[in-house]
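Chemist: next comes the sequence, and after it the predicted model I'd like to discuss.
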Amino acid sequence: MSVESFTSLGKKIYNMSNPREARRCAVFVARCWLNYGRMKKIDAFYQQNEMRRELAEIYPFVYEQPQRAFFYNKSNFAERMRLLQEHFTFLEQKIRPEVLLDIYRENDQILWENEHEGEPLRLVIYYEPGQRKEGLLSVILRLGEKPLYQMIFWIQKDPQGEWAAYIGAMQGPNMDNAKDVIKKITKQCHAYRTKNLILHATQEVVRNLGVKHLYAVTNYGYYANNHVRMDRKLKTDFSEFWQESGGTACGDERFYELPLVEYRKTMDEVPTRKRAVYRRRFALLDEIDQSIAEAIRKMRI
């Protein structure tokens, strides 16, 4: 790799008409030289086969992400480099190359679909470069073209050496009438909260891909502070939601471990007046689970 190749990569990654982005490009090139040996190893990984070469061509951010303080708090260059390589090693062993490349071309892979007030309501696997600070894949609940909730995650080996998915962030809706929309979708899902639905869908996706564990970044582990308001109160309390979802704190305070299968109440645990709602909810979840399993089966090698 040469200064020309580093500069060419930088121009693919950054918008050079934006002065801030142009400065980031210059920093990127400088960091490439400072980490020349590591950059050669990164490049060697993506040159090993045709699929990886094409992936690096359509998603050049694989060269940038190890250099920046992404994914989780206090991650280092070596950890981020390993994270990316293990993520793509796992996926290339599980998913057909044309499907994997299609995801990184920013094309939805539909997992389940329904309708809400004449608009398609879908769960999809999706990814775009704007999500690269928190992960390498997303499960998104979309209403039409608008994302309502999404889980951004990556896959790598955990400290015990087993394949695991790590949720780097959960993002909610960003629209003027978000509360009204979410209220209506929750009602349509039989009083099942949309953020619980997106976690449930993520659990089903990663489980069907064959991972053995699911972890999530805590408030302390989040890589940045944009989930904290100016008054230091949390916009999103990740840790509280992970606890509500059956998560347990890890020895590393940056992560919770979550169950791979959502706990489902028995009818004996549900008040009599709510049992009809729960039956409809469980029927919907069974439909979603079956659809996700079939979609992943079609994607797999």
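Modeler: Now that the structure is in, tell me what you want to look at.

Chemist: from now on I want contacts and neighbour counts done on CA atoms only, so please keep to that.
Modeler: OK.

Chemist: how many other residues sit next to M299?
Modeler: 17 (other Cα atoms under 10 Å).

Chemist: what distance do you get for it to D108?
Modeler: 12 Å (Cα to Cα, to the nearest Å).

Chemist: please apply the same query to R297.
Modeler: Relative to D108, and taking Cα to Cα, R297 is found at 16 Å.

Chemist: so which of these two has more stuff around it?
Modeler: D108 (17 against 14).

Chemist: these two touch, right, the more buried one and R122?
Modeler: No - counting by Cα atoms under 8 Å, R122 is not a contact partner of D108; they are 9.9 Å apart.

Chemist: give me every residue that touches P97.
Modeler: M51 (Cα atoms under 8 Å, 6 or more residues apart in numbering).

Chemist: give the contact list for Y126.
Modeler: Listed by Cα under 8 Å, 6+ apart, the contact partners of Y126 are 103-104, 106-109, 137-140.

Chemist: kindly report the same for F153.
Modeler: With Cα under 8 Å, 6+ apart, F153 has these contacts: 134-138, 165-169.

Chemist: from these, which land in strands?
Modeler: Counting by DSSP state E, the part of those found in strands is 137-138, 165-169.

Chemist: can you tell me which of those lies nearest to W242?
Modeler: Nearest to W242 among those: I167, at 10.5 Å, using Cα to Cα.

Chemist: quick check: the gap between that closest one and V217.
Modeler: 6 Å.

Chemist: do A169 as well
Modeler: 7 Å.

Chemist: now swap in V27 and tell me
Modeler: Counting by Cα to Cα, the gap from V27 to V217 is 28 Å.

Chemist: okay, pairing it with this:
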Amino acid sequence: MDNKYQWPQAMAIYPDRNNKTYRLKRLRYKLRSLKSYSNIKKFEQFMNENPDFIGLVNSHPNYSYPVVYRFLDKRFSAKQRLQMICENLTFLPNKLSELGHDPLWEKEINFGEVIPDFDLRLKINEFQPMEGYWNLELFYKPTEELIYLLSFGKIEQSLLIAVIQGPNQEGSKEMVKLLTKKCHGLRPAYLMVEAMKSLTQLLGYENLQGIPQKYQNKSRFVQSKHYAVNYDTIFSESNGVLQGYWQLPLSLENKNLDDIPSKKRSMYRKRYAMLEQLQSSMKEKLFLS
């Protein structure tokens, strides 16, 4: 493992691939780096004062890029962004270390099956770290297909959902429909929000927030005009209240069964039992029970 951190070269982040040049992206990276020279030096100092994280950031050069561009929220100033990046690199690994876990970049945490053949995992973000360094990911086990992901971060004393995204490949819509049916009518995006509520509580936080649509850093995991995520809709329908960020309740979805049509009550009972079992499994896998 490298024991010293230095700001990555442009070619490390944007190497040419498949006979395609990324020269312009490298130029843009260099210009942004020049503009943010003072913050880069502060970040280098921070990293070298926290050597436990050097291996992660050196092996993922794009983890450095948010210092000079965007991180979690488009509204952050350069100073805010640097502060958030330093806090976000360390808060979750430090908490998991306290609980007796290996670093996530060495070993993910598998929370087990939400329903048969679909499991939930806590991992590093391999896709777009400007949207957060940590992910909850839902996998279809028979094919190891990533079905949904949620990227999150920490802002002050709250956790923030920065991304909720699903797949965009052949058969994906059918898979999402199947998952919704198996989850007793709960759509995958909302399942991910419910899982994040549980994780927030188990990590000891009292507040969970969601990024407003207009301040979200667009995810690269899904790029399709036919498949769009509206964060405001998801968080509003998850009983969120917009106050700068969407303020989300931490209690799991649990409607009064008397207010639900009798023909749907069985479905809701099974849904609530599924969410309670998931929370119990997450608690056990985090070494909290």
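Modeler: Nice, I can see it. Owing to the predicted nature of the structure, the values given are computational and were not obtained by experimental measurement.

Chemist: circling back: quick one, which of the contacts of Y126 of structure 1 are buried?
Modeler: 103-104, 108-109, 137-140 (16 or more other Cα atoms under 10 Å).

Chemist: just the strands from the stretch 1-150 of structure 1, written as ranges.
Modeler: Remark: strands assigned in the stretch 1-150 of structure 1 by DSSP state E, counting those that start in this stretch are 109-116, 119-126, 137-143, 146-157.

Chemist: reformat those strands as a markdown table; add distance to Y59 of structure 1.
Modeler: Shown next, in a markdown table, are the strands of the stretch 1-150 of structure 1 (distance: least, Cα to Cα, whole Å):
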| stretch | distance to Y59 of structure 1 |
| --- | --- |
| strand 109-116 | 17 |
| strand 119-126 | 14 |
| strand 137-143 | 13 |
| strand 146-157 | 15 |
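
Chemist: pick the most deeply packed of those.
Modeler: Comparing those by mean neighbour count (mean count of other Cα atoms under 10 Å), strand 137-143 ranks first with a mean of 24.

Chemist: so which bit of structure 2 is it matched to?
Modeler: Using TM-score structural alignment, strand 137-143 of structure 1 corresponds to residues 134-140 of structure 2.

Chemist: hang on, the earlier thing: which one of the strands of the stretch 1-150 of structure 1 lies closest to R38 of structure 1?
Modeler: Per Cα to Cα, nearest to R38 of structure 1 of these: strand 146-157, 19.2 Å.

Chemist: what's around the nearest residue to F255 of structure 1 once chain neighbours are set aside, how many residues?
Modeler: Residue nearest to F255 of structure 1 in three dimensions, not counting chain neighbours: V217, with 4.7 Å by Cα to Cα, 6 or more residues apart in numbering. The number of residues packed near V217 of structure 1 is 26, by other Cα under 10 Å.

Chemist: quick one: what's aligned to V217 of structure 1 in structure 2?
Modeler: Under the alignment (TM-score structural alignment), V217 of structure 1 maps onto I211.

Chemist: what separates that match from L242 of structure 2, distance-wise?
Modeler: Distance from I211 of structure 2 to L242 of structure 2, by Cα to Cα: 10 Å.

Chemist: what of K181 of structure 2?
Modeler: To L242 of structure 2, K181 of structure 2 is 30 Å away according to Cα to Cα.

Chemist: neighbour count: those two, which is higher?
Modeler: More crowded of K181 of structure 2 and L242, by other Cα under 10 Å: L242, with 16 against 13.

Chemist: in contact with that one, which residues?
Modeler: P212.

Chemist: for it, helix, strand, or coil?
Modeler: strand (DSSP: H, G, I helix; E, B strand; the rest coil).

Chemist: measure the aligned residue in structure 1 for it to V217 of structure 1 for me?
Modeler: Using TM-score structural alignment as the criterion, L242 of structure 2 maps onto A249 of structure 1. Here A249 of structure 1 is placed at a distance of 10 Å from V217 of structure 1 (Cα to Cα).

Chemist: shared neighbours of the two, anything?
Modeler: Counting by Cα under 8 Å, 6+ apart, the residues touching both A249 of structure 1 and V217 are 255-256.

Chemist: for the residue nearest the centre of structure 1, what are its contacts?
Modeler: Geometric centre of structure 1, nearest residue: I152, 1.9 Å, by Cα atoms, centre = their mean. Going by Cα under 8 Å, 6+ apart, I152 of structure 1 touches 131, 134-139, 167-170.

Chemist: if we can go back for a sec, which of the contacts of F153 of structure 1 remain contacts when I look at structure 2?
Modeler: Retained contacts for those in structure 2, judged by both residues aligned by TM-score structural alignment, their matches' Cα atoms under 8 Å, are 134-138, 165-169.

Chemist: quick one: map E64 of structure 1 onto structure 2.
Modeler: For E64 of structure 1, the aligned residue in structure 2 is Y65 (criterion: TM-score structural alignment).

Chemist: dump the residue contacts of its match.
Modeler: M130.

Chemist: how far away is it from L82 of structure 2?
Modeler: 11 Å.

Chemist: the helices in the stretch 151-289 of structure 2, which residues?
Modeler: 172-182, 188-202, 231-237, 265-285 (DSSP state H, counting those that start in this stretch).

Chemist: make a markdown table out of these and add distance to N19 of structure 2.
Modeler: Converted to a markdown table, those look like this (distance: least, Cα to Cα, whole Å):
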| stretch | distance to N19 of structure 2 |
| --- | --- |
| helix 172-182 | 29 |
| helix 188-202 | 36 |
| helix 231-237 | 36 |
| helix 265-285 | 44 |
